[in-house]
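Asks: sequence plus the predicted model coming up.
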Amino acid sequence: MPRPPRSASAPGASIAQPIVAGVVAAISGYTAAFAIVVAGLRAVGATPAEAGSGLLILTVFQGLLTIVMSLRFRQPLSFAWSTPGAALLVAAKGTTGDFRVAVGAFLLCGVLLVITGVWPWLARTMTRIPRPIASAMLAGILLPICLAPVHAAVRLPLLALPAILVWLVLLRLAPRWAVLGAVVSATVAIVATQPHLAGARLLPTLAFVLPSFDPLVLVSIGIPLYVVTMAGQNVPGFAVLRTFGYDTPPARGMLAASGAATVVGSFLGAHALNLSAISAALVAGPEAHPDRDRRWIAAFVCGVAYLVIAPLSGAATALVSASAPVLIEAVAGLALLGALVGAIVAAFEESDDRLVALVTFLVVAAGIQVAGIGAAFWGLVVGGVVMLWLRVGRRADPA
């Protein structure tokens, strides 16, 4: 993709422009995915307090990483929690009910991210995972969650349909705020139907979790979490930066820093941190500032806004915990529809690999477990085997 021309300095551009862009990026990024993060942590055994701790530390660390890296390199380098990773945790429900074992998988993911940052060979290898397989795996993980709005509309129509309608109206009138509107609508419904919520603990607390290691869970959750975080967040995050003309981001430093934050955060319930993709487009594009050299201010403000939002983690966790799981997954499904569309398009873009992508997608979406190992890992394995079988020894088409 051709590099966008460097914007000339725009003296008329207001300093308010990058500030507004940064605040909007933080609010939209948090509200679009906090529900799926809490649901994912709860699915692998976290108590409400542990899930709240994980959400709090994820929000704080992504804010600190964004502030430090943007200020250090004067580029709009934004970080976020792994939304595909949280979706993976929801899909892995039943793999383990012991949160300590899940934390061991989070720790493994963080270590692998650090190694990726300091070992160039591993970084090159991860970025060369065939796109059809990686995208199809992500699509298979997202599909059950994106079906949740349909199930919720049937099972809880009085609660789910208003949120879906608000989302649909705003998708036409103000797309950026569509998910926030659905969250607000669902929140009103939950508060109205759960009067005991007023007595819930609304302030977040940190909960230390000593990790435990189960080989099956490390393979079922730890390795797929690393793969979807790399393929679903880090690779697109670098692509967004390069699209807007930042050709030399400190890639190894960013990967190592997010991995180190994941390692530390895992002891407090955090699953994975990575480069931002959607928020990166808001703070690295011309909406943040006409002058590319000043867009780092938007990322810096975004990081500060995350620190301001972080104390809401306790209330957000209480809200999710008080609601019917299908309603929370419905809101998360609305937020992830765009990611599902992108994953499906990327998976089936190349006609020669569509069968490989379809097989990978079906294995992951089926949610199977073999030998105690989850579907995401088997999707990668089966997709890789099918691709090798169809490619090895096959002559190139002369046409």
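Replies: Done, it's in.
Asks: could you use CA atoms for every contact and neighbour count after this?
Replies: Will do.
Asks: list the contacts of the residue nearest to Gln194 when sequence neighbours are not counted.
Replies: Spatial nearest neighbour of Gln194, excluding adjacent residues (Cα to Cα, 6 or more residues apart in numbering): Ala322 at 7.1 Å. By Cα atoms under 8 Å, 6 or more residues apart in numbering, Ala322 lies in contact with Ile190, Gln194, Leu197.
Asks: repeat for Ala332
Replies: Ala32, Ala33, Ala35, Ile36, Ile145, Cys146.
Asks: what kind of secondary structure is it in?
Replies: helix (DSSP: H, G, I helix; E, B strand; the rest coil).
Asks: what segments of the stretch 251-399 of the chain are strands?
Replies: For the stretch 251-399 of the chain, the strands defined by DSSP state E, counting those that start in this stretch cover 273-275.
Asks: can you give me the helices in it?
Replies: Applying DSSP state H, counting those that start in this stretch to the stretch 251-399 of the chain gives helices spanning 251-266, 278-284, 296-309, 313-322, 325-347, 354-366, 375-391.
Asks: closest one to Ala92 among those?
Replies: Ala92 lies closest to helix 375-391 among those, at 8.1 Å (Cα to Cα).
Asks: quick one: the helix or strand where Thr125 lies to helix 251-266, angle?
Replies: If you go by DSSP states H and E, Thr125 is part of helix 120-127. If you take axes from the mean of the first three to the mean of the last three Cα atoms, to 10 degrees, helix 120-127 sits at 80 degrees to helix 251-266.
Asks: let's bring in a second one:
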Amino acid sequence: MARSLLADSSLSTVSAGFVAVLVGVASSVAIVFEAARAAGASEAMMASWIGALGLGMGLTCIAFSWYYRAPVVTAWSTPGAALLATSLVGIPMANAIGAFLFSALLTLLLGLSGTFDRITRRIPIPIASAMLAGILVQFGLSIFTSLQSNPLLVGAMLLTYLLGRRWLPRYAIILVLAIGFSLSWLLGLIHFEQLHWSPSQPIWVAPEFELSTLLGVGLPLFIVTMTSQNIPGVATLRASGYARVPISPVISGTGLASLLLTPFGGFAFNLAAITAAICTGPEAHADPARRYTAGIAAGIFYLLVGLCGASVVALFSTFPQALIASLAGLALIGTIGSSLASATAEVDSREAALITFLITASGASFFGIGAAFWGLIGGLASYWVFRQGNS
């Protein structure tokens, strides 16, 4: 098994795993810190949160990707963290931990019931692909908005990508990362002077349960994580050709990881969508059967984040935003293209897929639920109406 893993691994899959973790951590860690601060967490406790989250994501990425031989990438719930940043103000940490445990228990029970898997398997591939394209298109656009603000850095990365795709397609993103990092260093955009390395120290908080907090924090956390994170995560796997991965055990596994790590700050784990797309796309590896090693690589890098906690987060935070945004966008170009192709391949479902894409890409949010969910609802409704009209 280990020999097979080494044989299937490549520089491109390891690079995809690293880019996924870099993009995931650097783009949303500030929201996690805000959520922790809202609950009154100290600096040491915030480091414990990052340690627990890194450990949970690392272990689940490695276990699922290894077992299913598919790039199954997990993440913390970014929309959930945004919800917590506003809803935890004035709530004692012990009550907050109790709400996290309630959300984790609901996730575990939903996964064990098999209901979530049955629902998501009814989503047509063109609709799932359109939703994925709508989620990712903003990252593609960020390449050129970043080009406007930092033309030298982003221009060099874009040129490297084009030349790499022409002559060294498997290593294009690796070259982009190398050029982006080197140029950022030369331009003085990266500063390591204030970094202090220290391992994470887990801090246990005994949960307390209060009905108002369970219903006001735990239940919304569960709903937001399911609708805004897990449904797009499933769509990513389906649209990338990994429909064979059973969703119920994965959802159950993320719920179990949350139950075990919540007292240390692991508030919610779920299937990733954006960072998963980096590992499931053609840039990770030309052979879809070998891309699972990108998921394992992401897990290893997440474990490093967990072991060093806030120190690694601080390291990632030193990278300029233009580098992160452009790197993510370039790494996702292939996936955006294949998702759009799959979404519009069937004439009968093309309009419904485009409605899904447009609603999702709009970023519209209603009742605290993100655009991906409403894009899916609008697309499925349109799909049903058009099918009724053609029957």
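Replies: That came in fine, so what should we check first? This structure is a prediction, so every number in the text was calculated from the model and none was measured.
Asks: TM-score of the superposition?
Replies: Here the TM-score for the pair of chains, by TM-score structural alignment, normalised by the length of structure 2, is 0.70; 360 aligned residues with a Cα RMSD of 4.8 Å.
Asks: circling back to that earlier point, now a PyMOL select for only the buried ones of the contacts of Ala332 of structure 1.
Replies: Selection of the buried residues among the contacts of Ala332 of structure 1 in PyMOL, burial being defined by 16 or more other Cα atoms under 10 Å:
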select buried, resi 32+33+35+36+145+146
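Asks: from the contacts of Ala332 of structure 1, which single one is nearest Leu312 of structure 1?
Replies: Using Cα to Cα, the contacts of Ala332 of structure 1 come closest to Leu312 of structure 1 at Ala35, 12.5 Å.
Asks: so the closest one touches Ala330, yeah?
Replies: No. Counting by Cα atoms under 8 Å, Ala330 is not a contact partner of Ala35 of structure 1; they are 9.7 Å apart.
Asks: which position in structure 1 pairs with Leu152 of structure 2?
Replies: Leu152 of structure 2 maps onto Leu158 in structure 1, with residues paired by TM-score structural alignment.
Asks: A helix includes that match, no?
Replies: Yes. Per three-state DSSP, Leu158 of structure 1 lies within a helix segment.
Asks: if we can go back for a sec, between the helices of the stretch 251-399 of structure 1, which gets nearest to Pro48 of structure 1?
Replies: helix 313-322 (6.6 Å).
Asks: average gap between that closest one and structure 2?
Replies: On superposition with structure 2, the mean distance recorded for helix 313-322 of structure 1 (mean Cα distance after the TM-score superposition for structure 1) is 4.2 Å.
Asks: OK, contacts around the residue nearest to Ser146 of structure 2 when sequence neighbours are not counted?
Replies: Take Ser146 of structure 2 and drop its neighbours on the chain: the residue closest to it by Cα to Cα, 6+ apart is Ala322, 5.4 Å away. Ala322 of structure 2 is in contact with Ser146, Leu147, Ser149, Asn150, Leu153, Val154, counting by Cα under 8 Å, 6+ apart.
Asks: so the nearest residue to the third one once chain neighbours are set aside versus Met226 of structure 2, what's the distance?
Replies: Counting by Cα to Cα, 6+ apart, Ser149 of structure 2 lies nearest to Ala322, which is 7.9 Å off, once chain neighbours are set aside. Between Ala322 of structure 2 and Met226 of structure 2 the computed distance is 30 Å (Cα to Cα, to the nearest Å).
Asks: what of Gly24 of structure 2?
Replies: Counting by Cα to Cα, the gap from Gly24 of structure 2 to Met226 of structure 2 is 18 Å.
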